[in-house]
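Q: Just the structure for this:
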Amino acid sequence: MTESVMTLNVGGTVYTTTRATLLKYPASMLGSLASHDLPSTRDKDGHLFIDRDGGAFKHVLNFLRSSQLCVPADFTDLDLLAAEADFYQISPLIDAIKEYREGILGRKGRLYYLEIIEVRTGSTATMPTSNSRVKTILLGRKDVLLTLPPAVIGTDFIERLCCREPLEYTELELFGSPVRLRVGEELANLGWTLVSSNLSTSSGFDNKSQVGMSLIIEHTFRDRWCREFGLDEPIKANPNHTMMLEEASV
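A: Have a look, this model is predicted:
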């Protein structure tokens, strides 16, 4: 009975299993190691030593025990595990990882993006004050824009969107102050994620100024937002827009 138990030191982590488990797939490296077909290295305690990732080996060993790939729902080391499966040459595990990866890709939803572009022009341009001009634009696909509530796209969007096709990308000018901050908060509350925010600056002189040459500064803020819709999740217009859309189509 004692001879059937084997202890392995994998990258500093010690595992105890049976020879029969390691022989589950005889053509694999572990199968050859258990059947003494491969020369082995031992640590100071006499355990078989394998210079590989010790944490990942528990998933390899569990697969040998059950023939099933069992990893946590938030497992993030799939590439590492695939490399270990390849090293140990366990073909069924390689296939199981491939199938699991394809399943993950199949479960992913559809990603959609929106952009908020705000341009501030003036002698300082850092704040929307009386000596600056502010223009804010929301860009996105028409059907995605229509999922947003009036607090985001306003109530006068019909004239600007009714002539667009649902899948057509378009832009809406947003009004109010500070509209970029307000819309950003609304999007975050609706499940959108800010993926990037950039600022570019340019400057020049206003030759038409009544008081001589004056410096004009332009700041352009660009926020990019993203949201994942489920594969079966419909892209439906916000209920607050339904009546207006129906009236516009008559």
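Q: going forward, measure contacts between C-alpha atoms and count neighbours the same way
A: Fine.
Q: show me where this structure has strands.
A: 5-10, 13-18, 41-42, 48-50, 110-122, 132-141, 169-174, 193-206, 214-229 (DSSP state E).
Q: Which positions within the second one qualify as buried?
A: Buried residues in strand 13-18, counting neighbours by 16 or more other CA atoms under 10 Å, are found at 15, 18.
Q: Give me the angle between that strand and strand 5-10.
A: Angle of strand 13-18 versus strand 5-10, following axes from the mean of the first three to the mean of the last three CA atoms, to 10 degrees, is 150 degrees.
Q: what's the offset of strand 13-18 from the middle of its chain?
A: 36 Å (CA atoms, centre = their mean, to the nearest Å).
Q: please give me the structure for this one as well, since I'd like to look at both together:
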Amino acid sequence: MSDDLLTLNVGGVQYTTTRHTLLRYPESMLGKMFDGNFVPSCKDKDGNHFIDRDGELFRYILNFLRSGRLKLPQNFTDFELLENEADFYQISALIDALQEFKKHSTDGAYLEILDFEETAYFYRFYSDPPKGINSDLKNGGLVISGSKEVLLSLPLPDKTHKEVEKSESQYRSVNISSTACPKMALVHFLQSNCWQLVKSSFAYNSDTDGSYMVHKYIWFKPSLNL
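A: As a prediction, the model looks like this:
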């Protein structure tokens, strides 16, 4: 029985594995579902066992069951969602591994860059619009947010560095026009100094506030040796 092949339909994504793998942690929900004492009643039209959970995240659950080790990609950020899945399946070893992994993965610095293009107004992104709204920034520019230490390490204009140095806050945002800080030069600096792009998104809007486009980038550096 332990070597039976099983196909699971998890949220519409199919996985094929063995009963032995699913029984790795007998006290987990999956262990109890497939130990032979309980017959799952919910099946899809092809007769596969159906579990109404996140199908994409289940790959990490299954890989953990196969190896007993947690392996996540460098740009993984859905820790809370994966923890919810681990809690649902009642795999305590995975919950512990996630907490340990997250502890080490967050030992570093984050940097947020908002890249505005051909922007007339962008009230939608701030309760208080950036100070540069009536300056060159409205035609394209960057809003860079991070710790004081991180901002001072970047190749920003001298004027901006002086503003950051004078600030009493340890975390702040600075507005830079595209002409004062070429975007590609900043990207090359980050890549060559061990920064990793962990998330990006794009938004476009055209309404009574004007038309604007904005790219949002989240960069992460594993250590604070800036």
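Q: so can I have CSV of the strands of the first structure showing distance to R182 of the first structure?
A: Shown next, in CSV, are these (distance: least, CA to CA, whole Å):
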stretch, distance to R182 of the first structure
strand 5-10, 54
strand 13-18, 52
strand 41-42, 64
strand 48-50, 57
strand 110-122, 11
strand 132-141, 12
strand 169-174, 11
strand 193-206, 14
strand 214-229, 13
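Q: right, so of the ones you listed, which gets closest to L78 of the first structure?
A: strand 5-10 (18.4 Å; CA to CA).
Q: pretty sure P130 of the second structure is touching R172, no?
A: No: if you go by CA atoms under 8 Å, P130 of the second structure and R172 don't touch, sitting 11.9 Å apart.
Q: and the counterpart of Q90 of the second structure in the first structure, how far is that from R19 of the first structure?
A: When the first structure is aligned by TM-score structural alignment, the residue opposite Q90 of the second structure is Q89. Q89 of the first structure is 17 Å from R19 of the first structure, where distance means CA to CA, to the nearest Å.
Q: So for P130 and R172 of the second structure, which residue has more residues nearby?
A: Per other CA atoms under 10 Å, whichever of P130 of the second structure and R172 has more neighbours is P130, with 17 against 14.
Q: Just give the nearest non-adjacent residue to the more buried one, would you?
A: N175 (7.4 Å; CA to CA, 6 or more residues apart in numbering).
Q: From Y89 of the second structure, how far out is the one you found?
A: In terms of CA to CA, N175 of the second structure sits 45 Å off from Y89 of the second structure.
Q: go on, G140 of the second structure?
A: For G140 of the second structure, the distance to Y89 of the second structure (CA to CA) stands at 47 Å.
Q: Now for S223 of the second structure: which residues touch it?
A: Contact partners of S223 of the second structure, counting by CA atoms under 8 Å, 6 or more residues apart in numbering, are 107-109.
Q: quick check, nearest of those residues to E85 of the second structure?
A: D107 (23.8 Å).
Q: re the thing from before, distance from the helix or strand hosting the residue nearest to P130 of the second structure to the middle of the chain?
A: Secondary structure from DSSP states H and E places N175 of the second structure in strand 171-177. Remark: strand 171-177 of the second structure is offset 22 Å from the chain centroid, using CA atoms, centre = their mean.
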